[in-house]
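In: Dropping the sequence and predicted coords here.
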Amino acid sequence: MRIRLLGGLEVTSAEGQPVRFATRKSALLFAALVLAGRRGHTRERLCEGFWPGRGDAQSRNSLRQALADIRRWFPAAGNAAISIDGDQETVALTAGPDEADIWLFERKLAESGTADLACAAELYRGDVLAGEAIPDGLDEWFRPYQTGYRQKALQLVERLSLALPETGSADEAACERLAERLLAADPAAEPAHRALMRIHAARGHENAALRQFETCRALLKKHLGVEPEAQTQSLATTVQTRGGNRLTASTHDTAQPTQAIAASARPHDQPSVAVMAFDNLGGTNDEYFADGVVEEITAALSRIRNFFVIARQSAFTYKGRFADVREVGRELGVNYVVEGTVRRGGDRLRISVQLVDADTRSQLWSERYEGATEDVFEFQDRIAAQVAGAIHPAIRGAEIELARRKPPTSLRAYDFVMRAYPNIWGRRKDTNNLAIELLKKAIAVDPAYGRAHALLAWCHASNAVFLWAESPESELEKARAAVEAAGSIGDDPTALTAAGSALSMGGDQERAASFIEKALALDPNNAWAWARHGWIAIYKGEEARAPERFQRAMALSPMDPFAFAVRLGMGYALAKTGSLSQAVAIAREVIAAHPDIITSYRYLAAWSAMGGDLETARWAAQKLMAGQPSFTIERFRSLPIFRNTPEWANKVVEGLKLAGLPER
């Protein structure tokens, strides 16, 4: 590579000598030809841009002299690697594809591998012609290139930081260096701040990541008078929750953390607890039963006022591996951890439970429960009450009583629901259909089991919205029927959330909201309900309300396997409010973590196309069609989720068309 424009102007001759053009105009003309590439420029435009007001004859003569100066260093020859070609109308630079840094930079950007992106990061040493003295008038010629490549570098640092496979790699170092270069040029460059936050967090340095956020916030306030973007705040929330730390005011800036961060964090005096997966000491076929015990204890604790209870889905990410309680407390941001064992043999049941202080590792309380298998529901309620009382003695008996839920009439039906539960989270068609079959078996045993009907409604609605079914409308009809069959579920937040979610995906946002709000009134720690509350806001056209709800869900379940839906919801809200580049970054983040979740490619295709990035949009469209060959824009547009926002739906449709997806 003999031509560098990123970070300054450096040119090397065929003999390896630094090129020194006779005049500044010659050097800048050479740079303009490099930027134009093979298409070149017309002589008329070059004359008007570089020698304005001189008259046609004089400006053309000046152009000939400058081109002669360039050709002195790069004479035309049959095997010349770099040469100037032209005719009476146009002038262009001819060179190999690796001779100029910006050409190689563009080519590496078009690749998807982290090594290619890291190479592009190393190539970007600064703005186009940074440090070069550009005369008045010509700055307008080069400014669009400077702005354009800086924007590409900002997109690159975001994209690379989201795609880094591991810490300590050369790719990570390249990303870090690029972020630092971008911040040296523009201290308020948020994508660079976010990249450093991700790198710090990946290294396990949550405090450093949060300090980077505080630095970003202070610089934005100083230079632009604004708060960080929603995406930056969301990232800080995730890091904050993972580290169990608190954002503190900077010594140079006593302003409080942004409201979006504070809204999702629990108060300092609020007891916080995570119920870990209990060890199953029975047969392997009882694994789901042990998990069900934990599910019900978690649900009961969640419904007690002034408790902050981490969702089961996040707590279960530690299942099957040793995890020190102090590590769990730090990563989930909790004071207390509940551990236990379950053994079921025939019609007998034994549950052992202990409550541990996550910071000191000391055991605060333990108990063992033995009895008939049918006593499981009583045991679950007693465990929740005793855990709550041990953590917070001031908890009133009335609150414990309110946390109790009427158990199902059949333990066998309950078994089927617990078997279905891990399969209902909207990631794959086959697991969703397995859940449907198990829930139908539960209903066959106990036709009045409201939770089974409500979860069945959710599964049918998922079949529709994820376009897993040939007839989405038929699936939505089944979902509506299941909600009606659920009957009285007013004391079960999980059932209310499932039914409300199904109604929302079926287009009935008002009724859905009433179900979700009732679920949250019963269980303010229900992460799933908070997430669906966010989606309802989007579907109702009230996207400004969605981010706070999604952040609350992420705080309650920071390691949730279903977190991809929350992140996509955050991206959706940003896209609808015009922040398409941030929405695209979130979609990329989800795809990097979960490339098998096909629905992510829909959003990436639409949002990228709407933002003018057709290359990314078409790549996402290809991925979507590879994973879901039956996808058509018409089927997607017909979903009831667009019922309240037709103008937005039309924009999405146009984006999907630009991405190249089939209309019918």
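Out: Looks like it came in fine.

In: When you work out contacts or count neighbours from here on, use the C-alpha atoms and nothing else.
Out: Noted.

In: Which positions in stretch 206-224 come out as buried?
Out: 206-220 (16 or more other C-alpha atoms under 10 Å).

In: now it, how far from the centre of its chain.
Out: In terms of C-alpha atoms, centre = their mean, to the nearest Å, the centre of stretch 206-224 is found 20 Å from the chain centre.

In: Now do the strands for the protein: every range, in order, please.
Out: Here the chain has its strands, by DSSP state E, at 3-4, 10-11, 41-42, 82-86, 90-95, 272-275, 279-280, 308-309, 336-345, 348-357, 363-372.

In: one more structure, for comparison:
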Amino acid sequence: MSRSTVQPLTLDEADGPIRFGPFELDPDHFELRRDGQRVPIEPRTFDLIRFLAQNMGHTVTRDEIFSAVWPDRVVSDAALSSQIRSARRVLGDDGDSQQIIATVHGRGFRLRRQTAPPEAAGPDSDGRAAAARTGPPTLVVLPCTSLDDDGRGTVLAEGMTEDIIAALSRNRWLRVIPRSTAFALTGMGDEPAEIARTAGADYLVAGSVRRDGNRVRVAVQTLDARDMRCLWSETFDRDMTDIFELQDEIARLVSARVATELGITEQQRAARQARKNLGAWELYQLGSIEFYRFTPESNQRCQRLLRQAIHEDAGFGAPYARLAYAMILEMVYFDGEPNRARMDEALEFAREGVACDDQDANTLFALGRVRLARCEYELAIDALEDALRLNPCLALSHCGLGDSLAYEGRLDEAIDRFQAAIDLSPHDPFRWAFMSYRSLAHLFGQEFDEAAQWARRATQVPNAHFWAQANLVSALGHLGDCRAPEAVETLKRTRSDFSRNFARKRLFYLKDPAQLDIFIEGLRLAGVDE
């Protein structure tokens, strides 16, 4: 049955609570309770669970769900997939076990009449109980506390909390508990671990504000809700000039750094999961681990895992985006042939990622990087500027935009973007690229001392690619530095076939012949073979 021919369905009028397993759904009060305790839930997810519960034991088609839950809107299959994931997460279910919400392939979904609680998790490799969750994590931001005796920091603390929640919510892969729910839970006076359990949160962010005259100190930490282990903490000392600028700046920094740390934590969690329990989210995380190794072999493993993630959940946009970028990096950094057919395939994956979620900055970032590799600089800049409008805290987008601006000759603007990326995420898995691409911008501007400095810093990052070393060789060659031969030897140990012709072939995305000439001439002066 097509969606255009399905008979319109509506949510039935409430006639008392609906019970299934440990859950009670109360349509009159718009509440979902588990063992008598209210479970935080978003309105659309509530409507979906309510519709499934009203048809408990029966399979409802996608079209019937569309008509009931989105009666006046035309939405994509990706939106339904996202809501099914949210419903399962709220109920403690997942797409692998399907103990509560079952997928009936080719037909629709069914809420089971008899629902067993999720199986207890066994210990993981480091001895702690492995989380039963599959899919993206949930985070709750606790209200910042003011440590001032006179209460002057209370207004700043409240504003700081709201801005951090807003900034973190721009990360589409991270479900952030709304401010009203977070404040209500905190007002109940429970301990943070209990608040996390009630909210169904995997991580907590807590902060404090302290004032001393015109100075402000904001301390923030991120905790793993399973064992209250501190994953990240940082203190920001600032002058109290403009309160809104202060809140904006710290919220941006907190969002960027929390997202980086939780991204790494999620990758580690996925790596500890039993392979039989892997869903699309875990496969995406495993692919990301391989992506950031920056080797030819890991790039191939990354692409295979991301294709598996897409197979598991065709409505999940992130794997499409990362796969598109991995394919481009294969052509730039590794041994993939930079041919048009491969470029077209990468572009299709990038576009599909955006189609799944055009409000996700990461998918637009990947589209921008594919456009750049295709020498479509203006389109690349457009996509990356859109990504930054969606999430100005995403360091990768600042770096990608800086790279695109550099190839357009807008070098000062490019360098500002690279610095923004470094400031936002100084421990980013891609930080070597922030520095390496910046060295190229200085090289194109014939600022060879700065180019050598940033390239050298890039080479010190453990997962740095050999192109950072190549940038250093070119800069030292222009400087006539006596260390150039040693730098060439180091480059040759990493990539024995590196030559000036190799560089020309791999720098296919440079449109300006003058920029390519500067790079190749530096290699020649350093002693790199033709």
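Out: That came in fine, so what should we check first? Predicted, not measured: the structure shown is a model, and the values here were computed from it.

In: Please state their TM-score.
Out: In this superposition the chains share a TM-score of 0.50, using TM-score structural alignment, normalised by the length of the second structure; 313 aligned residues with a C-alpha RMSD of 4.5 Å.

In: List the contacts of residue 543 of the first structure.
Out: 534, 537, 573, 576-577 (C-alpha atoms under 8 Å, 6 or more residues apart in numbering).

In: Now for the buried residues of stretch 206-224 of the first structure: which two are most distant?
Out: 206 and 220 (21.1 Å; C-alpha to C-alpha).

In: related to what we said a few turns ago, highest average neighbour count across the strands of the first structure?
Out: Greatest average neighbour count among these goes to strand 308-309 (a mean of 27), per mean count of other C-alpha atoms under 10 Å.

In: From residue 414 of the second structure, how far off is the equivalent of residue 535 of the first structure over in the second structure?
Out: Counting by TM-score structural alignment, residue 535 of the first structure lines up with residue 403 in the second structure. From residue 403 of the second structure over to residue 414 of the second structure the distance is 6 Å, taken as C-alpha to C-alpha, to the nearest Å.

In: Which one, of the strands of the first structure, ends up nearest to residue 625 of the first structure?
Out: Closest to residue 625 of the first structure of those is strand 90-95 (C-alpha to C-alpha; 37.7 Å).

In: Which stretch of the second structure is the closest one matched to in the alignment?
Out: The counterpart of strand 90-95 of the first structure in the second structure, using TM-score structural alignment, is absent.

In: now do stretch 26-36 of the first structure
Out: For stretch 26-36 of the first structure, there is no aligned range in the second structure, judged by TM-score structural alignment.

In: Buried ones in that stretch, by neighbour count?
Out: Using 16+ other C-alpha under 10 Å as the test for burial, stretch 26-36 of the first structure gives 26-35.

In: Stretch 147-166 of the first structure too?
Out: Within stretch 147-166 of the first structure, the residues that count as buried by 16+ other C-alpha under 10 Å are 149-150, 152-164.

In: Which of those residues fall in helices?
Out: Judged by DSSP state H, helices contain the following of those: 149-150, 152-163.

In: any chance of those in CSV, plus distance to residue 185 of the first structure?
Out: Listed next are those as CSV, based on distance: C-alpha to C-alpha, whole Å:
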residue, distance to residue 185 of the first structure
149, 13
150, 10
152, 15
153, 12
154, 12
155, 15
156, 16
157, 14
158, 16
159, 19
160, 19
161, 19
162, 22
163, 24
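
In: so who does the nearest residue to residue 545 of the first structure once chain neighbours are set aside touch?
Out: Computed as C-alpha to C-alpha, 6 or more residues apart in numbering, the closest residue to residue 545 of the first structure that is not its neighbour in sequence is residue 537, at 6.3 Å. If a contact means C-alpha under 8 Å, 6+ apart, then residue 537 of the first structure has 543-546 as its contacts.

In: Please report which of those has the highest neighbour count.
Out: Of all these, the most densely surrounded is residue 546 (25 neighbours; neighbours counted as other C-alpha atoms under 10 Å).

In: Verify the contact between it and residue 530 for me.
Out: No - Residue 546 of the first structure is not in contact with residue 530 according to C-alpha atoms under 8 Å; the separation is 9.5 Å.

In: closest to residue 653 of the first structure among the contacts of residue 537 of the first structure?
Out: Nearest to residue 653 of the first structure among the contacts of residue 537 of the first structure, with distances taken as C-alpha to C-alpha, is residue 543, at 18.9 Å.

In: Kindly state which residue of the first structure is aligned to residue 525 of the second structure.
Out: Using TM-score structural alignment, residue 525 of the second structure lines up with residue 658 in the first structure.

In: now its match: how far from residue 264 of the first structure?
Out: Residue 658 of the first structure sits 37 Å away from residue 264 of the first structure when distances are taken as C-alpha to C-alpha.

In: With residue 589 of the first structure instead?
Out: 21 Å.

In: rewinding a little: what about the nearest residue to the match of residue 525 of the second structure once chain neighbours are set aside, how many residues nearby?
Out: Ranked by C-alpha to C-alpha, 6+ apart and with sequence neighbours excluded, the top spatial neighbour of residue 658 of the first structure is residue 609, at 6.2 Å. The tally of other residues near residue 609 of the first structure (other C-alpha under 10 Å) stands at 25.

In: Now do residue 609 of the first structure against residue 171 of the first structure, distance only.
Out: 28 Å.

In: Same check on residue 563 of the first structure?
Out: 26 Å.

In: ok, back up a step: mind checking which of the contacts of residue 537 of the first structure land in helices?
Out: residue 546.

In: overlap between the contacts of residue 537 of the first structure and the second structure?
Out: Counting by both residues aligned by TM-score structural alignment, their matches' C-alpha atoms under 8 Å, the members of the contacts of residue 537 of the first structure that carry over to the second structure are 543, 545-546.
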